[in-house]
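> the following comprises the amino acid sequence and a computationally predicted model.
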Amino acid sequence: MNSDQNAGFQLNADLDLADLAKQFKARGRIQIRNALNIDTAEYYRSVLQTRTNWGLAWQIGAEGPQALRFAETQALSDSERQMIYDKAGEAVGNGEYGFIYEQYAMLTAYLEQWDPAHPLNRLLEHLNDQPFLNLIRQVTGVQSVIKAEAQATCFRPGHFLTEHDDLHSRDPRRVAYVLNLTVPDWKSEWGGFLNFFDEYGNIEAGVRPMFNSLNLFLVPQRHSVSYVAPFAPVGRYAITGWAMDP
């Protein structure tokens, strides 16, 4: 795909939505492999890797969430950045909720027009268009969703997102999604798995961030993104968000 063709977005035309719906019904979640047309997937992977100015998002126990835009993140000193990492890790070590990862807030960027020509603006429009929303409706059976919120995320070495269920008092979140756009040969040893937990805290399912896979799951479900190992050579790139009711 030509680098200037930033408006294109195609799902994989060979997806068997009826079969995927049967799989989803069994557990309320699914990993759809080869979800997008390969040109679409490779194009947006390139956008995340080379054309996205990443900010930093984190939460330290009850403090947060916090988010910095790209310029503010770049202005952090090494000691300031390390302090955020240390405090987030300490909170998790004490059994509190926490996360740290790089983020590009797609909805805010779109509404505030941070960069009107940025390809992620077009992607947000496509995620709120009928082909993508109909895929979610048909696979999950949740017919009421009419919009999708989205953020671009990059989990680099040392990043994590602890266990939570995505329930939010203000947003009518029905289905969560993770569109994985990291390198095709992501190794299991690098971490960054989307993990789901049973009532006893056991990992019931762990999903590798496979390139061009779309994870869908009903809200609420207890899940996390596992710690990305220090030796991981690249970041775990993804588009994440929720399909929501009016």
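On my side now, so go ahead.
> make it CA atoms for all contacts and neighbour counts henceforth
Will do.
> and H118, how many neighbours?
The number of residues packed around H118, counting by other CA atoms under 10 Å, is 16.
> let's bring in a second one:
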Amino acid sequence: MRAGEAPTLRLNGTLRPDAWRGAFAAHRRLHVPEILTPRSARELHQSLVEAEDWVRCIHLAAGQDVDITMAELDAMAEADRIALEHSLVDSCTDSVKYVFDKIRITSQLEAGGAVSAPMRAIHDFVNAPAFLDFFRRLTGDARIDRADVMATRYLSGHFASAHADELPNAKRLYAYVLNLSPDWRADQGGVLMFLDDDGHVAEGYVPRFNALNVFAVPQVHAVSAVSRLATAPRYSVTGWIHAR
């Protein structure tokens, strides 16, 4: 695949979502390895590595996002950049906080903004019948209507604190994370952690390459901070499955 070309995206033909429905119903979450064909996973990973429209997303409290382009970050002195992130994250409140890079694919399309061919291909893939039917068969939920999507990139120190993905009037049914980080280990951080009522980690999903994590909304979860052991970014394609 040449730089700038749209990836070829296809689900793995050996998937058995009907057989996994009972496990998903019991636990309200599931880790599905090898979700895409090998070629699709390689090309999608390449698209994210080559993408140039990342923004640094910093969130202090509900409804308070700060998006900073890479050009704006590069123009800042390192000390000023670190101070900015710390000033927004180091808060005494218990609201959700996060720092990571993203490309807001669906929201940019809905706003009439420019989206690259690879990013448009990702949006079209998650809204194609094959992807949505996979979720209907896995969950048995006939309310499923559409998906939204964004690309994410976690660098060293990036994280997302505990939250449940609830958003009034958004009609989110399920969240999904398609992981695209080759050779990732748990000690590199970036683990999708599900928390119990006592705040303990009930279960954690390492971001295995070409694995899909799916869970019902609401469900309290967090992403652990990426450690300095990580030699490459933690890439993923993520979003929500919505009712009509």
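Yes, it's here. All values derive from a computational prediction rather than experimental measurement.
> mind listing the helices for the first structure?
In the first structure, the helices defined using DSSP state H lie at 17-27, 38-50, 70-74, 78-93, 106-112, 119-127, 130-140.
> got the ones you listed as JSON lines, with mean neighbour count and distance to T240 of the first structure columns?
Compiled in JSON lines, the helices of the first structure are given as follows (neighbours: other CA atoms under 10 Å; distance: least, CA to CA, whole Å):
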{"stretch": "helix 17-27", "mean neighbour count": "14", "distance to T240 of the first structure": "18"}
{"stretch": "helix 38-50", "mean neighbour count": "18", "distance to T240 of the first structure": "13"}
{"stretch": "helix 70-74", "mean neighbour count": "14", "distance to T240 of the first structure": "19"}
{"stretch": "helix 78-93", "mean neighbour count": "15", "distance to T240 of the first structure": "21"}
{"stretch": "helix 106-112", "mean neighbour count": "15", "distance to T240 of the first structure": "10"}
{"stretch": "helix 119-127", "mean neighbour count": "19", "distance to T240 of the first structure": "11"}
{"stretch": "helix 130-140", "mean neighbour count": "18", "distance to T240 of the first structure": "14"}
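> who wins for proximity to E63 of the first structure among those?
Closest to E63 of the first structure of the helices of the first structure is helix 78-93 (CA to CA; 9.8 Å).
> turn the helices of the first structure into JSON lines, columns for distance to N215 of the first structure.
Listed next are the helices of the first structure as JSON lines, based on distance: least, CA to CA, whole Å:
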{"stretch": "helix 17-27", "distance to N215 of the first structure": "10"}
{"stretch": "helix 38-50", "distance to N215 of the first structure": "15"}
{"stretch": "helix 70-74", "distance to N215 of the first structure": "27"}
{"stretch": "helix 78-93", "distance to N215 of the first structure": "25"}
{"stretch": "helix 106-112", "distance to N215 of the first structure": "19"}
{"stretch": "helix 119-127", "distance to N215 of the first structure": "14"}
{"stretch": "helix 130-140", "distance to N215 of the first structure": "10"}
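> S169 of the first structure is nearest to which of these?
helix 106-112 (18.7 Å).
> can you list the residues that contact the closest one?
Here helix 106-112 of the first structure makes contact (CA atoms under 8 Å, 6 or more residues apart in numbering) with 115-116, 120-121, 124, 149-152.
> could you rerun that using 7 Å?
The contact list for helix 106-112 of the first structure (CA atoms under 7 Å, 6 or more residues apart in numbering) reads 120-121, 149-152.
> equivalent analysis for stretch 217-227 of the second structure, please.
For stretch 217-227 of the second structure, contacts defined as CA under 7 Å, 6+ apart pick out 154-166, 172-175, 188-195.
> same thing but at 8 Å, please
The contact list for stretch 217-227 of the second structure (CA under 8 Å, 6+ apart) reads 154-166, 172-175, 187-196, 234.
> for the residue lying closest to L155 of the second structure once chain neighbours are set aside, what are its contacts?
Spatial nearest neighbour of L155 of the second structure, chain neighbours left out: P233 (5.0 Å); criterion: CA to CA, 6 or more residues apart in numbering. For P233 of the second structure, the contact set (CA under 8 Å, 6+ apart) comprises 153-156, 181.
> what's the answer for L167 of the first structure, then?
L167 of the first structure touches 173, 219-220, counting by CA under 8 Å, 6+ apart.
> which one of these is nearest to E96 of the first structure?
Among the contacts of L167 of the first structure, P220 lies closest to E96 of the first structure (CA to CA), at 19.1 Å.
> measure the residue in the first structure sticking out farthest from the centre to G98 of the first structure for me?
The outermost residue of the first structure relative to its centre, with distances by CA atoms, centre = their mean, is S79 at 27.7 Å. Remark: distance between S79 of the first structure and G98 of the first structure (CA to CA, to the nearest Å) = 20 Å.
> aligned to the residue nearest to L155 of the second structure, what sits in the first structure?
Taking TM-score structural alignment as the criterion, the aligned counterpart of P233 of the second structure in the first structure is G235.
> and Y227 of the first structure, how far from G158 of the first structure?
Going from Y227 of the first structure to G158 of the first structure by CA to CA gives 6 Å.
> how many neighbouring residues does L229 of the second structure have?
11.
> any idea how far L48 of the second structure is from it?
The value you get for L229 of the second structure to L48 of the second structure, if CA to CA is used, is 21 Å.
> need the contact list for D67 of the second structure.
Per CA under 8 Å, 6+ apart, neighbours of D67 of the second structure: 55-58.
> could you rerun that using 6 Å?
Neighbouring residues of D67 of the second structure by CA atoms under 6 Å, 6 or more residues apart in numbering: 55-57.
> now neighbour count and distance to M1 of the second structure too, for those, in CSV please.
Formatted as CSV, the contacts of D67 of the second structure follow (neighbours: other CA atoms under 10 Å; distance: CA to CA, whole Å):
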residue, neighbour count, distance to M1 of the second structure
V55, 21, 25
R56, 21, 27
C57, 18, 29
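> and in the first structure, which of these remain?
By both residues aligned by TM-score structural alignment, their matches' CA atoms under 6 Å, these still in contact after alignment to the first structure are 56-57.
> out of the contacts of D67 of the second structure, who's nearest V32 of the second structure?
Distances from V32 of the second structure to these, taken by CA to CA, are shortest for C57, at 27.5 Å.
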